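> make a model of this:
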Amino acid sequence: MYVIVGLGNPGKDYALTRHNIGFIFVDYLAAEHGLTFKGSKWQAETVKGQLWGQSVLLVKPQTYMNKSGLAVGQIANFYQVPNENIIVVHDDLDLELGRTKIVVNRGAGGHNGIRSLIEHLGGNDFVRFRFGIGRPQTAEAVSNYVLSRFSSPEQQVLAESLANLEQGVALLVSQGVMVAMNKVNSEKD
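Model prediction:
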């Protein structure tokens, strides 16, 4: 089994913001595959299905970004899923909008949601899809930027990028992390 975690914050105020790209992606996956999220006992919305020939659990922690590890740790323990079968999609300021990089065995890099996951999973050996949201063009505070919604032109880039991100996750699930890393990390903008 694979667990695909989209990081984000619950509630209408955060819906479709840059910081919620993980939620946006797992919502996209669920819609593409005819799955519907429901609440669970792990402080998360979850849905289980067969994707790319594998049993997959999609997860949206409802603990707020900085405590995402609480929910994901409980889910990993319940299903006895090894860290290497946990795939996390999160926002990354250091990548251009829509650009994706796969990393494993890396530190949090200042991302509090990732820090929480490392703490509650007991290591950093889970797979991360860093999804670029870009940096603010002005002196706007980063906290305001990550909590802002995508502009209309950015939404077009986002729509195309979600399909590419799904291809990367599908490749990882079907052929392994090294094959996926070689393909996704070598793609040019």
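> rest of the way, CA atoms for contacts and neighbours
Will do.
> quick one, strands of this structure?
Remark: strands assigned in the chain by DSSP state E are 2-6, 38-39, 44-51, 54-61, 86-92, 100-104, 127-132.
> not counting residues beside it along the chain, what's closest to residue 75?
Counting by Cα to Cα, 6 or more residues apart in numbering, residue 75 lies nearest to residue 42, which is 6.6 Å off, once chain neighbours are set aside.
> Proceed likewise with the subsequent sequence, for comparison:
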Amino acid sequence: MKLIVGLGNPGKKYGKTRHNVGFEALDLLFERWSGEVPRAKFDSRVAECRIGSEKSLLIWPQTYMNRSGFAVQQAVAFYKAPLENVLIICDDFNLPLGRLRYRAGGSSGGQNGLKDIIRAVGSEEAPRLRIGVGPVPERWDAADFVLGRFTAEEADEAQAAVGRAADSVALWAQSGIADAMNQYN
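Here you go, the predicted model:
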């Protein structure tokens, strides 16, 4: 079982913000691969699907970004999932808008949702897909920036990046992190 976690904040207030590109990527995956209606489990919305031949669980934590670890830790423990089978999809304001970056593991890079997941699961070894939403404009607070919506000029590029991210997850699920890194980084 592959666990695919999209990070974001629940509620209409946060819809279409930079911080919610992880949720948006999962929404696209759900449209493409799932026939099951999402249900509440692990303090999340979850939906089972098959991505190619891989049985997968899409997970939208409903605990807010900075508390995502609790939801992810519950799912990992329930499925006894090795961390290499868990993909975290999140925003990254240090990457230029539209850029994708896969990593097999490592630090949070300042992304608070990822930081909470690392703390909760006790390891930095979960693969992650970062979607670039940056850079933060000069004299802007990073938190205000990521909680803001894309400008009209940025919206098309942001949506294209979310689409590429969803496309890339199918490759990750079926072929692994190395192939996803080689093709999408």
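> save the strands of the first structure as JSON lines, and put in distance to residue 173 of the first structure too.
Shown next, in JSON lines, are the strands of the first structure (distance: least, Cα to Cα, whole Å):
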{"stretch": "strand 2-6", "distance to residue 173 of the first structure": "8"}
{"stretch": "strand 38-39", "distance to residue 173 of the first structure": "23"}
{"stretch": "strand 44-51", "distance to residue 173 of the first structure": "9"}
{"stretch": "strand 54-61", "distance to residue 173 of the first structure": "7"}
{"stretch": "strand 86-92", "distance to residue 173 of the first structure": "9"}
{"stretch": "strand 100-104", "distance to residue 173 of the first structure": "13"}
{"stretch": "strand 127-132", "distance to residue 173 of the first structure": "11"}
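> redo the ones you listed as TSV? Include mean neighbour count and distance to residue 160 of the first structure.
What follows is the strands of the first structure, written out as TSV (neighbours: other Cα atoms under 10 Å; distance: least, Cα to Cα, whole Å):
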stretch	mean neighbour count	distance to residue 160 of the first structure
strand 2-6	24	18
strand 38-39	13	27
strand 44-51	18	20
strand 54-61	22	21
strand 86-92	24	16
strand 100-104	21	12
strand 127-132	23	13
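> hang on, the earlier thing: tell me which residues touch the residue nearest to residue 75 of the first structure, please.
Counting by Cα atoms under 8 Å, 6 or more residues apart in numbering, residue 42 of the first structure touches 71-72, 74-75.
> quick one, what contacts residue 58 of the second structure?
Shown in contact with residue 58 of the second structure (Cα under 8 Å, 6+ apart): 3-6, 26, 30, 46-49.
> again, 6 Å this time
4, 46-47 (Cα atoms under 6 Å, 6 or more residues apart in numbering).
> kindly report the same for residue 120 of the first structure.
Contacts of residue 120 of the first structure (Cα under 6 Å, 6+ apart): 69, 73.
> map it across to the second structure for me.
Here residue 120 of the first structure is matched to residue 120 in the second structure, going by TM-score structural alignment.
> out of the strands of the first structure, which comes closest to residue 152 of the first structure?
Closest to residue 152 of the first structure of these is strand 127-132 (Cα to Cα; 16.7 Å).
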